[in-house]
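A.B. asks: Starting from these lines, generate the structure:
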Amino acid sequence: MLFIYGALTVGGIETFFVRMAKERFKNNLHTSILLLSKPELSNAELLSEMKKYANVIFPKDIFHGPALLCRRLPLLCQVDEERLVANLKSIDQIHVYHGMHALLGYRLAQKLKKTIPVTVGFYHYIKYLWGGDDVAWHEKLNRKFIFKYLPEESLSFFSEGNRELYIKHKKQKFEKSNTFRLGVIDKKMITLSGDIVAPVKIAAVGRLVEFKTYNFYMIDVIKELRLKGVDIQFDIYGSGQLKHQIQEKINKANLQDRIALKGTLDYSSFDSTVSNYDLFIGSGTAIIQASSLGVPSIVGVENMVEPNTYGYFCDVWQHEYNLKGLNLPLLKIEDIINEFISMEKDKRVELKEKHLDSINMFTNESCQNSMDVLKHIEMPLDDFKFNKYFYELSRIFDWFNIKFNSKHPRRTQFEDYRNINED
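C.D. replies: Model prediction:
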C-alpha cells in the first residue's frame, strides 16, 4: 500500500496512517508513504515512528526537477521511472485523502505500468461537499475523478452517517462503498476507578481550528462552573491558527489559572497524559483514543455554537458523532459535568466501562483487514484524461483567490453547518 499525503504533523489522519503502517508491519505487509513536503515540516516523532514500519519517500526520490516544483506541482514534474520502480514496485493499493493526491496516485500507477486501485478516505465529512458546484475547475475535476470515475468500492466513508450525507448531497446511492470504522486503538488492559480528586480535570486534544468550536465555548462553561464554586481545570492540547484567539478569550475571562493551552501533545504521550484526566471533550479519532483509556468522553460536536452535545461517546459512537444537525437530543455540557461530579463511585466506573466497550469497532486490526481487501478492486479500463497544465493553473489561481477573497467557499465552508438550528 502507498499513502500519499502532505506532511506528518500531529493530527488524526496522520496518526491513523502511522497506526495502519504499524499494523501492516505486524502482518508482514509492505507500506510506503509519499510526503509532498520537506522532511522538517513533519513532526519528528511521527516521522521517526513511520520510518520504523514504512518506506518513507519524498518528491526528490521519484521526480526530476526543482525541489519546490516537485513538492507543490507534482503532476507537472517528470517521473524518474527507474527510481519510481525501485521505491514502489511492491505497492498493491494507493490510498489518499485529497483529490490532487488521488490524481497523482493514478498517474504513478500508470508510470508503473500496473493496474493499482486508487482508494479515497473521507476523513472529514465536508471534504468533497464544500462549495457545492461553486468551486474552481480543478476541484470539479477532483470530484469528477472520485465520484464518476473511481469504482464505488474505492470510497471509504468510515461511517454509515457519512455515507448518508453524501447520498443526500451527491444524489448517488454509493451501495458498494465502505463504512468500516477507522482503526484508532489496540485493545489494552485498563484499571478503572470511580474516585475523583479536586480539581476535576478535563482535557481536549486536537488542532486549534475553526470547526472545533468546543475549544471556545468550553471557556464559557468553565467560567460558569467556577462562579458556582466548582473546582475545575481545563487543559487544551494542540496547535493551530486560532491559538491566540483562544488565549485572548481565556485572558478576558480571567481564567489563566484554570484553563491552559498546553501546546502539541506528542503522539507517544497521548495515553499516559490523557489517562490522568477525569473527563475528555473532543471529536475525530482523539475521542476514540480517550474512550479506549476508560476516560468518560463528551462529544465535541463540530461547528456547534452553543455549549451543547449529543452526550458521551459511549452513547453515540455508532453515529457520525462529529456532525452537527443529527436527529439526536442535545444536552448541555455544563449539566453533564455537574452530573459526573455528583455521581456515585460505582456509577462512574460503570460509565468508564461503557466507554471501553464502545471502542470494539475501532481496532487497528479490524480496520487494516478491511482496508487491505480494497487492493482487489478493479479499476476502470478506460483512462481518465485531463489537462494537467490547466489543472495546476487552476490550483494556483484558486490558491490566491482563497488567500485574498474572504468570501471564497473554501473559507466559508463551515458556515452552513454553524447556522444549523441548535434548539
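A.B. asks: hey, let's count contacts and neighbours off CA atoms from now on
C.D. replies: OK.
A.B. asks: Tell me how many other residues surround residue 149.
C.D. replies: Neighbourhood size, residue 149 [other C-alpha atoms under 10 Å]: 14.
A.B. asks: before we move on, what about the one 3 residues further on?
C.D. replies: Burial of residue 152 is recorded as 20 neighbouring residues (other C-alpha under 10 Å).
A.B. asks: Equivalent analysis for the one 5 residues further on, please.
C.D. replies: For residue 157, the number of neighbouring residues by other C-alpha under 10 Å comes to 25.
A.B. asks: wouldn't it be in contact with residue 178 here?
C.D. replies: Yes: using C-alpha atoms under 8 Å, residue 157 is in contact with residue 178, at 5.9 Å.
A.B. asks: got the contact list for residue 260?
C.D. replies: Going by C-alpha atoms under 8 Å, 6 or more residues apart in numbering, residue 260 touches 234-236.
A.B. asks: Helix or strand for the residue with the largest distance to the centre of the chain, just tell me which one.
C.D. replies: Within the chain, the residue lying farthest from the chain centre (C-alpha atoms, centre = their mean) is residue 229, at 36.3 Å. Residue 229 is part of no helix or strand, with elements assigned from DSSP states H and E.
A.B. asks: ok, now how distant is it from residue 360?
C.D. replies: 38 Å (C-alpha to C-alpha, to the nearest Å).
A.B. asks: Neighbour-wise, give me the winner out of the contacts of residue 260.
C.D. replies: Busiest of the contacts of residue 260 [other C-alpha under 10 Å] is residue 234, holding 24 neighbours.
A.B. asks: which ones are touching that one?
C.D. replies: For residue 234, the contact set (C-alpha under 8 Å, 6+ apart) comprises 201-204, 222, 258-260.
A.B. asks: In helices, which of the residues you listed appear?
C.D. replies: residue 222 (DSSP state H).
A.B. asks: among the contacts of residue 234, which are in strands?
C.D. replies: Among the contacts of residue 234, DSSP state E puts 201-204, 259-260 in strands.
A.B. asks: to compare against the first, here's another:
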Amino acid sequence: MPDQKIMRLLIVNLHLDIGGVETLLVRLIPQLARRGVSVTLLLLQKKVNKEFYDSLITHCDVKFAADAFPFTKKHLQAFFGGQPDVAYFTINQAFVLGTWLLTRAGYSTKTVLGAYQTEIFCAEAKPWQYHRRLVQNAIRNRIPASSMIFGNTAGRDFHADKLKVSFNASPIVRLFVDIEKYKFIDRSQLPRIEIVSIGRISPYKTYNFTILPIVSRFVASGHSLKWHIYGDGEDYDKLRNTVDAMGLSDHVHLHGAMSYSRFQQVLDNAFLFVGSGTSLIEAAACGVPALTTIEYAEDAISYGFISEIQGFNLIEPGLDKKVFAIEEKILETLALDTESYTQLQHECYRKANSYSGDSVVDEYINVFHAARKTGTAVRLNSFQMMLYCASAALGYAMKKLGLHH
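C.D. replies: This is a model prediction of the structure:
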C-alpha cells in the first residue's frame, strides 16, 4: 500500500486541446484529486479546449509555461508554489522544458514518463538531432524502467527495440474511458452512408490520407458514401488541399476541432467509425462499430474491428495480428444483414467496456508513489536547454522547407 502522505504531482503536457492524451488527463486528474493527490497541470501552449479547462479547474491548478518567465529561482519557486514530489511528462517537449524549469527552481522532483504513442520517445535520432538524443539518453541512462508508463505492450516493445533498453519493469497501464457517460444506440436501421472519424490530423495518423482513394472508388461506383472528419492538427491544411485536389469535397467533410461534449451527437447518423486511440472506444460505447487503423501505415490497412482484437494493442505497426484492407472491412459492413450488424455493434460495445474501471487510476497512483520513493530526479542545465532549442528549431525549419531531417 502506498503511504498516506499527500502527494504533490506536477503533470506537464503540450496543450489542453482535444487529443488522446488530453482526454486521458481530463478523466485522470479528477480521479487523482478525489484520492487526495494535489495536482498541478503545466501546459506549454495556451491552446485550451474550454470544456476541458472548465472540467479541470476545480480539481487541479492549471499553469502555463509562459508565466514561468523570467525563469529565476525565486520566481519559479513562487510559480510552482513548492516542490512537486513527482513530475509526469507526456511528450518530449514537456519533459525537456519541465525538467529544466524544475532544475532552475532548485527542486529534486522525481521523473515519470507516459508513452501513449508508438514512437513518442524513440523516433530516429540522427547525429545532429540533439533534441531527440537528449531525451533518449535520459531514458537510457537516468530514468528507471519502473518510471516509464506504457499504454500497452506494443508501445513498450517498440520503445525497447528502438532504444535498446529493457522495459520489462515498466508498468503497462491501459487507457480508460468513461463508458457510462455514453448512450448505446441501435443503428441497424440507419442508412449506411456516413462514416465518422474523430481525432488529431497528425503525420502518424496516415489513414486520413490513405482512405481518400477508397472514398473516390465508392463515389465512382455510384455509392453516396460520406466521410465526416472531426479534428485539427499539423496536417489539417494538407488534408484539406488533398481532398480538394481529388474532387472529394462533396463526400469528405472536414469539420475541424469540435466541442468534446458533441462527441455522441456527431455520431448520430454514423454506421461506422474509423480511427485510432480512445475515440475508437468512445464510438463503440455509443453503439458505432469501431474499425481500427494502423499508425504510420502507407496503405489503408487495419487489424479489424476492436471486437476482433485480443488484448489492448489496437493500432501499433508491426503487431503479430491479421491485417485487413480497410476497403474490405467497409464493404463487409455494408453487406451485413440487420441481425449481423446489430451483433457487431454489441461486440464492439463489450470490448469498449473492458476499458472502464477505477483500478486504472489506482495503478497510476501506485507508479507515482513508487517513483517518489525510489525514482530519479533528472536535471537539465541551461546549456543543454539552449542546444535542445537550437536543434529543434533547425528540425522544424527543415521540415517547413520540405527537406529530409
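A.B. asks: just to revisit the earlier point, of the contacts of residue 234 of structure 1, which is the most crowded?
C.D. replies: Neighbour counts for those (other C-alpha under 10 Å) peak at residue 204, which has 27 neighbours.
A.B. asks: if we can go back for a sec, what's the closest of the ones in strands among the contacts of residue 234 of structure 1 to residue 240 of structure 1?
C.D. replies: Closest approach between these and residue 240 of structure 1, by C-alpha to C-alpha: residue 204, at 13.7 Å.
A.B. asks: what residue of structure 2 takes the place of that closest one?
C.D. replies: Under the alignment by TM-score structural alignment, residue 204 of structure 1 pairs with residue 197 in structure 2.
A.B. asks: and what of residue 183 of structure 1?
C.D. replies: Correspondence of residue 183 of structure 1 to structure 2, assessed by TM-score structural alignment: residue 176.
A.B. asks: mind checking the SS state of the spatially closest residue to that match that is not a sequence neighbour?
C.D. replies: With sequence-adjacent residues excluded and distances taken as C-alpha to C-alpha, 6 or more residues apart in numbering, residue 176 of structure 2 is closest to residue 355, at 4.8 Å. Here residue 355 of structure 2 is coil, with the state taken from DSSP: H, G, I helix; E, B strand; the rest coil.
A.B. asks: In contact with residue 355 of structure 2, which residues?
C.D. replies: Contacts for residue 355 of structure 2 (C-alpha under 8 Å, 6+ apart) come out as 174-177, 179, 281.
A.B. asks: which position in structure 1 aligns with it?
C.D. replies: Match for residue 355 of structure 2 (TM-score structural alignment): residue 362.
A.B. asks: now that match: how far from residue 368 of structure 1?
C.D. replies: 10 Å.
A.B. asks: list the residues that contact both of the two?
C.D. replies: By C-alpha under 8 Å, 6+ apart, the residues touching both residue 362 of structure 1 and residue 368 are residue 183.
A.B. asks: hang on, the earlier thing: conserved subset of the contacts of residue 260 of structure 1 in structure 2?
C.D. replies: Retained in structure 2: 234-236, out of the contacts of residue 260 of structure 1 (criterion both residues aligned by TM-score structural alignment, their matches' C-alpha atoms under 8 Å).
A.B. asks: Among the residues you listed, which ones are in strands?
C.D. replies: Among these, the members falling in strands (DSSP E) are 234-236.
A.B. asks: Just put these in CSV and tack on distance to residue 217 of structure 1.
C.D. replies: Formatted as CSV, those follow (distance: C-alpha to C-alpha, whole Å):
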residue, distance to residue 217 of structure 1
234, 12
235, 14
236, 12
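A.B. asks: Mind picking the one among those residues that's closest to residue 151 of structure 1?
C.D. replies: Ranked by distance to residue 151 of structure 1 (C-alpha to C-alpha), those are led by residue 236 at 40.7 Å.
A.B. asks: and the equivalent of residue 168 of structure 1 over in structure 2, how many neighbours does it have?
C.D. replies: Aligning on TM-score structural alignment places residue 168 of structure 1 opposite residue 161 in structure 2. Neighbouring residues of residue 161 of structure 2 were enumerated by other C-alpha under 10 Å; the total is 12.
A.B. asks: How about the one 5 residues further on?
C.D. replies: Here the number of neighbours of residue 166 of structure 2 (other C-alpha under 10 Å) works out to 15.
A.B. asks: Next: residue 381 of structure 1.
C.D. replies: The burial count for residue 381 of structure 1: 7, using other C-alpha under 10 Å.
A.B. asks: is it true that it lies in a strand?
C.D. replies: No: judged by three-state DSSP, residue 381 of structure 1 forms no part of a strand; its state is coil.
A.B. asks: Report the contact partners of it.
C.D. replies: Counting by C-alpha under 8 Å, 6+ apart, there are no residues that residue 381 of structure 1 touches.
A.B. asks: Give me the distance between it and residue 397 of structure 1.
C.D. replies: Residue 381 of structure 1 is 33 Å from residue 397 of structure 1, by C-alpha to C-alpha.
A.B. asks: Kindly list the longest helix within structure 2.
C.D. replies: Structure 2, longest helix under DSSP H: helix 382-400.
A.B. asks: circling back to that earlier point, residue in structure 2 matching the residue farthest from the centre of structure 1?
C.D. replies: By TM-score structural alignment, residue 229 of structure 1 lines up with residue 222 in structure 2.
A.B. asks: Now do the same contact list for residue 232 of structure 2.
C.D. replies: For residue 232 of structure 2, the contact set (C-alpha under 8 Å, 6+ apart) comprises 199-201, 256-257.
A.B. asks: Which contacts among those does structure 1 share?
C.D. replies: These retained in structure 1, by both residues aligned by TM-score structural alignment, their matches' C-alpha under 8 Å: 199-201, 256-257.
A.B. asks: Okay, and which of those map to helices?
C.D. replies: Of these, none are assigned to helices by DSSP H.
A.B. asks: Touching, the match of residue 204 of structure 1 and residue 226? I think so.
C.D. replies: No: between residue 197 of structure 2 and residue 226 there is no contact under C-alpha under 8 Å: 11.2 Å.
A.B. asks: can you give me the helices in the stretch 51-200 of structure 1?
C.D. replies: 67-72, 81-88, 99-111, 137-144, 160-170 (DSSP state H, counting those that start in this stretch).
A.B. asks: Out of these, which gets nearest to residue 28 of structure 1?
C.D. replies: Set against residue 28 of structure 1 and scored by C-alpha to C-alpha, the helices of the stretch 51-200 of structure 1 come closest in helix 81-88, at 16.2 Å.
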